[in-house]
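In: One predicted model, sequence on top.
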Amino acid sequence: MLRAAALVTLASLALSACSDDGGGRASATAAIVSGVGTLPQTSEDATSTAAPTSTGEAAGTSASATEDEATSAVDPSGASGPKFDIGETPDAGPPPPPKACLKVDLLFVVDNSASMKNEQDNLVASFPGFVQEIQQQLEDAESLHIGVVATDKYDGNESPCGVLGGLITRTSGSNSSKATCGPYVSGQRYMTEQDDLASKFACAAQVGTAGDSNEKPLQAALRALGPELGQPGQCNEGFVREDALLVLVVITDEEEDGSSGDPPDWFNELVALKGGVETNIVTLALIGPENPECASAAEVAYRIVEFAEMFTYGSIGQICADSFQPFFHDAIAVIDQACENFVPPG
């Protein structure tokens, strides 16, 4: 505004100097106006050259509107400070994939025939290290279910669960723990990570040696995992979970001649129980080996070998080994791989 006033003053002086010559006055005025047009504009100049208004009141209204628009451009709420248009929130990308298997169901099928005392002792001694390695290796796993069944109708269990495939909570007979192993923390007939697993498993796994010599390990497993005993109010309620990795551990020193059907039948039935996803099952078999590396009086369990080898994740060990710990240690890698590749239901 100061610059504009000075220019007007200069123009007046020039007109006065040229008052005796109308043409000269006009030329001088044109020159001054032309010179003003070439001057750079400041923000104040830009404001002063805004469109003219007919009255002072209108001009005031226009200025007020301009101020309001400026304020609105900063923040519609009228708050001070600049407002930046940063666009939409950047896409964080797809959510991370779900963890592999968060749950693991372990079923131990323990031969309770007359020749199995040493093998049951070996199992009990090897179990704590096995379950500890499972918990360490499968650090994402949030829940374990652990159950034990015998290879025949087990009389140690209370009625009505003294049946083939009934999860063991009480033992009786020669060389058994002769104890009531429950109640388990779950309130059901299976153990969880909340239990003192070393002592609870030792109680349940010492099923004794008073069982039938016509062992039925695969039939016992299929019944234990099947829908009949898993119904609400039945002996194995809640043990099997659709969204859990299943680890089946079979321990016997006899050939599998007692169960009905053949290895392909057992395979198909077990896979069907896990929703048709074979890789969601791990089979571990401690049996009479074909080529024993230890002195063994066990029968070679050809049919169990055939069954176990049908699975992607299967492992076979020697029941005559001095300790089962090396076998269980090696099996952890098999379980871990199956867990990484677990296929959630649905």
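Out: On my side now, so go ahead.
In: contacts and neighbour counts: CA atoms only from here.
Out: Will do.
In: check which helix or strand covers Ala285.
Out: Using DSSP states H and E, Ala285 maps to strand 281-287.
In: Does anything pack onto that strand? Which helices or strands?
Out: strand 245-251, helix 302-308, strand 313-318, helix 325-340 (3 or more CA pairs under 8 Å, 6 or more residues apart in numbering; DSSP states H and E).
In: go again using 7 Å as the cut-off
Out: strand 245-251, strand 313-318 (3 or more CA pairs under 7 Å, 6 or more residues apart in numbering; DSSP states H and E).
In: tell me, how many neighbours does Glu44 end up with?
Out: By the measure other CA atoms under 10 Å, the count of residues near Glu44 is 11.
In: buried set for stretch 57-69?
Out: Within stretch 57-69, the residues scored as buried using 16 or more other CA atoms under 10 Å are Ser62.
In: tell me the angle of the strand or helix carrying Leu107 relative to helix 325-340?
Out: Taking DSSP H and E as the definition, one finds Leu107 inside strand 103-110. Strand 103-110 and helix 325-340 are oriented at 140 degrees to each other (axes from the mean of the first three to the mean of the last three CA atoms, to 10 degrees).
In: relative to strand 245-251, how tilted is strand 103-110?
Out: 10 degrees.
In: helices or strands up against strand 103-110?
Out: Counting by 3+ CA pairs under 7 Å, 6+ apart, strand 103-110 packs on strand 143-150, strand 245-251.
In: Let's have the ones you listed in JSON lines, adding distance to Asp45 and mean neighbour count.
Out: Shown next, in JSON lines, are those (distance: least, CA to CA, whole Å; neighbours: other CA atoms under 10 Å):
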{"stretch": "strand 143-150", "distance to Asp45": "76", "mean neighbour count": "24"}
{"stretch": "strand 245-251", "distance to Asp45": "79", "mean neighbour count": "24"}
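In: Check it against this one:
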Amino acid sequence: MASVTPPLSTTGRPIVTLTINPALDISTSTPRVIKDHKLRCGPSRIDPGGGGVNVARTIHKLGGDALAIYAAGGLTGATYQQLLETEGVPSLAVPIAGTTRESFTVDENDSGQQFRFVLQGPEFREAEWQRCLATLEAAIIPGGYVVASGSLPPGVPTDFYAQVARLAHQKGARSIIDTSGEALKDALAEGVYLVKPSLRELSELVGRELTTEQSEVDAAAELVARGSAQLVALTLGEAGAVLASASGVIRLPVPTVRVQSAVGAGDAFLGAFVWRLSQGQDPETAFRSAVAAGSATAAKPATEMCALAEVETLEKLLPVATRF
């Protein structure tokens, strides 16, 4: 297979993202969600979604460069590819026999609640997920970053992200993994540079309930002490975020915004984080940008990602981080 070179930014180290289970995100709204009723919806919107792709979309919106590698198949896969190319995000589609999945989000206007329906994705053959790994391997540049994010579709082994981390290590790049369940545990057993668990995921990883601020801090620090990850970014929604490293643990609140959609906010957090790291910023500075980007994206509709000016505005509103 020919080598694929990520776009080289004049301001940072190369970033490659991998999304093996992307989704065509369809978003709409209705006054109320009522069972057994035919629900009349407002205007709909379609975005190319999925963890790693959203990370690359964020980096592109912020003015950085990242190559988004993703699996795609069927008519939805062709639509997905067209949408991503229209946005101008450097990308490479790995063809599969199955059809790219869809995700459906409905905003209930009367209550302000959001309902999200996420399909599992197509069945993968071994040759297909192996092709995704081979494509990624050809694109990794020593000294760069590899971001693998999202759920695993049927047919893909739980150690897939562990294999991604191993490839990154072998080629002298830093691996960043954002997933859940056994796939996350396997990746951390391999060891990664950065991981972004939710509170529930962190609780599962350390094997205990995390009910206090100190317990959250201790659990994040524990993953670093174990050697599972050099950086642990614990995202807590409205309660803020925690960053643990060998230098210690810090916590930031989130700025106040009018939330329109939670879809993609975590991916924007990760995208801004790795973008700042690739520029040579220290983890604490990158963490501030990540918190601001997650909030800025939550204030956007559907799966629209944040812009640089919005992130910079919210960064200025953040206080000095609390140290533990």
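Out: Perfect, thanks for sending it. All values reported here derive from a predicted model rather than from experimental measurement.
In: Any idea what the TM-score comes out to?
Out: The TM-score (TM-score structural alignment, normalised by the length of the second structure) is 0.37; 174 aligned residues with a CA RMSD of 5.4 Å.
In: Redo the helices and strands packed on strand 281-287 of the first structure as JSON lines? Include distance to Ser34 of the first structure.
Out: Below are these laid out as JSON lines (distance: least, CA to CA, whole Å):
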{"stretch": "strand 245-251", "distance to Ser34 of the first structure": "90"}
{"stretch": "strand 313-318", "distance to Ser34 of the first structure": "94"}
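In: Looking at those strands, spot the one closest to Gln120 of the first structure.
Out: Gln120 of the first structure sits nearest to strand 245-251 of all these, at 8.7 Å, using CA to CA.
In: which other residues reach that closest one?
Out: The contact list for strand 245-251 of the first structure, computed with CA atoms under 7 Å, 6 or more residues apart in numbering, reads 101, 103-111, 217, 280-287, 339.
In: From these, list the buried ones, please.
Out: Applying 16+ other CA under 10 Å to the contacts of strand 245-251 of the first structure flags 101, 103-111, 217, 280-287, 339 as buried.
In: and Asp107 of the second structure, which of the three is it?
Out: Secondary structure state of Asp107 of the second structure, per DSSP: H, G, I helix; E, B strand; the rest coil, is strand.
In: Can you lay out the helices and strands packed on strand 103-110 of the first structure as TSV showing distance to Leu225 of the first structure?
Out: What follows is those, written out as TSV (distance: least, CA to CA, whole Å):
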stretch	distance to Leu225 of the first structure
strand 143-150	10
strand 245-251	10
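In: Quick check: which of those strands is nearest to Ser27 of the first structure?
Out: Closest among these, once you apply CA to CA, is strand 143-150, at 99.3 Å.
In: follow-up on the earlier one: can you tell which of the helices and strands packed on strand 103-110 of the first structure is closest to Gly317 of the first structure?
Out: strand 245-251 (9.5 Å).
In: Give me the angle between that closest one and strand 143-150.
Out: Using the same axes, to 10 degrees: strand 245-251 of the first structure against strand 143-150 is 30 degrees.
In: next structured bit after strand 245-251 of the first structure?
Out: Next along from strand 245-251 of the first structure, by DSSP H and E: helix 263-273.
In: So the nearest residue to Phe201 of the first structure once chain neighbours are set aside versus Cys203 of the first structure, what's the distance?
Out: Among residues not flanking Phe201 of the first structure along the chain, Val124 sits closest, at 7.2 Å (CA to CA, 6 or more residues apart in numbering). From Val124 of the first structure across to Cys203 of the first structure, the span is 9 Å (CA to CA, to the nearest Å).
In: So between the two, which is more surrounded?
Out: Each of Val124 of the first structure and Cys203 has its neighbours counted (other CA under 10 Å); Cys203 has more, 22 against 19.
In: three-state assignment of the more buried one?
Out: helix.
In: Would you indicate which residues of the helix or strand hosting Val8 of the first structure are buried?
Out: Using DSSP H and E, the element containing Val8 of the first structure is helix 2-17. Under the neighbour-count criterion of 16+ other CA under 10 Å, helix 2-17 of the first structure has 11, 14-15 buried.
In: where exactly do the helices run in the second structure?
Out: 51-61, 74-87, 126-139, 160-170, 181-190, 199-206, 213-226, 265-278, 283-298, 308-315 (DSSP state H).
In: That's all I had, so thanks and see you.
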